[in-house]
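# Have a look at this fold, sequence not included:
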């Protein structure tokens, strides 16, 4: 919620009421249900989203990271209002909620209002959450699906580390040097010099339970095998050659500048917390 500072108390009251007294009106649920079903259908027609779901379900076969955020149509269609109410009453408890405030207000005054607004919010016992560990991957995995598009959408990935690992930072820098921007190695070598792809980029995702180093590309069918070979060659270069000082400094500047820009607004800072 983003509001002017002088409307803090009003916004807090509205938020508290929504958290503690949601009614899940049947008519509103019906409307939202149709919205979500349309979004699921749109995901089936969008090659990027389709590829993303295929990729994550191929990487993570046991861990929930492999599930699509929007869920599965077959499960969603069976969802009832009673299911929602049951989850709401079990999980929406003050001992399971984090409230963050950033901006133009006095902390002590705000805390007093928060305590007053949620005074009737009763704590409750929470069910244990079991998150299965993803087994070690023992060999390459590959998944391909036909899609009515004029080019190939390619996504390669390698399992890496969690956010708690010190290797998170080198991986962020590596992703920039390899495939972020027109001066990156993949862009210059595979797109500009060899013309094997229409677009190419790399990224590093390091969540709590082990992450992914990924490379995205769009290309023509005829170039698929050559493009994959060249991408792997560029990755192998990091094993035997040090990156240049210029590349390293530029990538580190990009990491720092992105961090600064990510904290420009109060909403950004709240999200950080």
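Cool, got the structure. As the structure is a computational prediction, the values presented were derived from the model and not from experiment.
# drop to CA atoms for contacts and neighbour counts, all remaining ones
Will do.
# can you count the residues close to the nearest residue to residue 66 once chain neighbours are set aside?
Spatial nearest neighbour of residue 66, excluding adjacent residues (Cα to Cα, 6 or more residues apart in numbering): residue 57 at 4.2 Å. Other residues near residue 57 come to 18 when the count uses other Cα atoms under 10 Å.
# try it against this one:
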């Protein structure tokens, strides 16, 4: 028996907290408003209001405060409606000098939305976007189970999702303004800011006064209110390759346009340029602005982003299947006429530079970035994906445009399409849109080979953090090397909550908060790495413990049960990862691009299943040589020690 929780009383005054943090490098601002639970009558209108305000690139707060005024690095809004009364959250990262301006800017947008209802077009865009999140979630069994479980737990109706979407479709523009006016104004406001300790003092009273000046109505009570596809391959005359896989199980289509590139084709002078291109790819094309591109894709119930990794870069998109033709037309326009507009480029440059400067605020990826730099001294795999402060500051529009044109040629392009579409019609449409692009012979640049390690390389970096973060790396293998499969089994045996590292170093010896291993193959030999986070006094024992586990796996064959469990886990997780059309489109495109074949997944599973205990022992001895590795220790600075 669980006694009923007390109801949240009405909030009669704005609450605020401004806190300094020596570990932060940018300010985090949160504005929270009490709202009803999922059982309340206003939940649909509040969810749509959150979307209109800050859930998408074309949402109001993102457009005005980030893109037009440049006051924030990021901003979003979210409606949290659990079984108990919830919260509407508006969150931003920014420079602390902009706190008052951002608080005022947020409240100004709330005033506009409360006074003037959104247009039918803007509201329809929000409805389509929310519907798309539910539809895409149905592509995986986890998504379906999560929906049924959540709605059953909160409302006693596992099938409530369809009713929720019907109610969403019935919301009117006037209802949006009504709920904004009803819930999203002082005194029903809690404002908090986490500010870097090194920043100049901020006028807390002024910021609070600004927020309080928007008081509109008496406090509100928040009592709950009861209420497969066939695969077709085609190569166009210009060299562009297409892989189309039909799946009619869900009314969505996912597309990837991918090219060889990424960090592997960068130099010290161009470090980070591929990531810059990926961030700019949807910022303008032809006569379309960034906002117009975002609006078009949102009107299709979709999403569209650029990406860049170790070996490739390109465009990812999904949309409702009824918009297949206009979705492909938009992709073709971006692919062939991306404009890299100067104003958007300067804004993106500032955001990338801010991420580089604040990298130590994210110690886990930061530790692995430093590990890459320490392990790879010749090959570009050691570069920081974001680039350096110097390279990012130096890139011109022509640099991005010329690099993009060099690598986004038909002969270096694979397009994969996965989902509910007419294969013949879609192939014809792709050929019509992409087939006229002039075909030129693609010559890949020479990529420096990484020399084998001859000794241990160690790097110690000190940052303002309370914990230590240790990473150890070994040169590993490529996508196509047969050793890849036993290495992945080896990593699975070590990692995860049931793995040796977790059981020995965390559970038994209490040496770690977090510990893991992973293998990252590439077109060039990649990395096998270990990561552990621990208290500073335990660093030496934690490192010794990692090497003891490395020596154990190098010296003794794994048991049959351990091997079988690892193989089953790898195969199961791989199959689960391919449930959505988004994931399958990515996998198909990259496997084709890397020369593994569009149907490589079946081969991957077969080769994982064929791994023997002696294979694991052999690759452990071959690659995990403790005398030839890189060790990185991210340690607290002297003040914290």
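Alright, I've got the coordinates. Bear in mind that the values here come from a model prediction, so they are computed numbers and not experimental data.
# Please state their TM-score.
In this superposition the chains share a TM-score of 0.94, using TM-score structural alignment, normalised by the length of the first structure; 272 aligned residues with a Cα RMSD of 1.6 Å.
# Now which residue in the first structure aligns to residue 630 of the second structure?
The alignment leaves residue 630 of the second structure without a partner in the first structure, by TM-score structural alignment.
# I'd say residue 630 of the second structure and residue 373 touch.
No: at 9.5 Å, residue 630 of the second structure does not count as touching residue 373 under the criterion of Cα atoms under 8 Å.
# Now which residue in the second structure aligns to the residue nearest to residue 66 of the first structure?
With TM-score structural alignment as the criterion, residue 57 of the first structure matches residue 373.
# Equivalent analysis for residue 146 of the first structure, please.
In the second structure, the residue matched to residue 146 of the first structure (TM-score structural alignment) is residue 462.
# Quick check: which element contains that match?
When elements are defined using DSSP states H and E, residue 462 of the second structure is found to belong to strand 457-463.
# What residues sit buried inside that strand?
Buried residues in strand 457-463 of the second structure, counting neighbours by 16 or more other Cα atoms under 10 Å, are found at 457, 463.
# Quick one: list the elements packing against that strand.
Judged by 3 or more Cα pairs under 8 Å, 6 or more residues apart in numbering; DSSP states H and E, strand 457-463 of the second structure is in contact with helix 363-375, strand 630-636.
# With respect to burial, which of these scores highest?
Taking mean count of other Cα atoms under 10 Å as the contact definition, the stretch among these with the greatest mean neighbour count is strand 630-636, which reaches a mean of 23.
# List of residues touching that one?
Outside strand 630-636 of the second structure, the residues within contact range by Cα atoms under 8 Å, 6 or more residues apart in numbering are 363, 367, 370-371, 374-375, 456-474, 536.
# Assumed residue 11 of the first structure was part of a strand.
No: looking at residue 11 of the first structure with DSSP: H, G, I helix; E, B strand; the rest coil, it is helix, so not inside a strand.
# Please pull up the equivalent of it in the second structure.
Using TM-score structural alignment, residue 11 of the first structure pairs with residue 327 in the second structure.
# Count the residues that sit near that match.
Neighbours of residue 327 of the second structure using other Cα under 10 Å come to 23.
# right, and it touches residue 334 too?
No: between residue 327 of the second structure and residue 334 no contact is recorded; they are 10.8 Å apart, counting by Cα under 8 Å.
# After alignment, which residue of the first structure pairs with residue 133 of the second structure?
Alignment note: residue 133 of the second structure maps to a gap in the first structure; criterion TM-score structural alignment.
# Residue 405 of the second structure now?
Structural alignment (TM-score structural alignment) places residue 405 of the second structure against residue 89 in the first structure.
# By how much does the helix or strand that match falls within deviate from the second structure on average?
Here residue 89 of the first structure sits within helix 81-91, counting by DSSP H and E. Mean deviation of helix 81-91 of the first structure from its aligned counterpart in the second structure after superposition (mean Cα distance after the TM-score superposition for the first structure): 2.4 Å.
# Next secondary structure after that helix?
With DSSP H and E setting the assignment, the helix or strand that follows helix 81-91 of the first structure is helix 107-117.
# how about residue 200 of the first structure, what's its partner in the second structure?
Aligned counterpart of residue 200 of the first structure in the second structure: residue 515 (TM-score structural alignment).
# Same question for residue 166 of the first structure.
In the second structure, the residue paired with residue 166 of the first structure according to TM-score structural alignment is residue 482.
# Would you map the strands across the first structure?
152-159, 199-205, 212-219 (DSSP state E).
# ok and the shortest one relative to strand 152-159, angle-wise?
I take that to be strand 199-205 of the first structure. Between strand 199-205 of the first structure and strand 152-159, the angle formed by their directions is 30 degrees, by axes from the mean of the first three to the mean of the last three Cα atoms, to 10 degrees.
# what's next to strand 199-205 of the first structure, contact-wise?
Contacts with strand 199-205 of the first structure, where a contact means Cα under 8 Å, 6+ apart, come from 171-172, 175-176, 178-181, 186-187, 191, 211-219.
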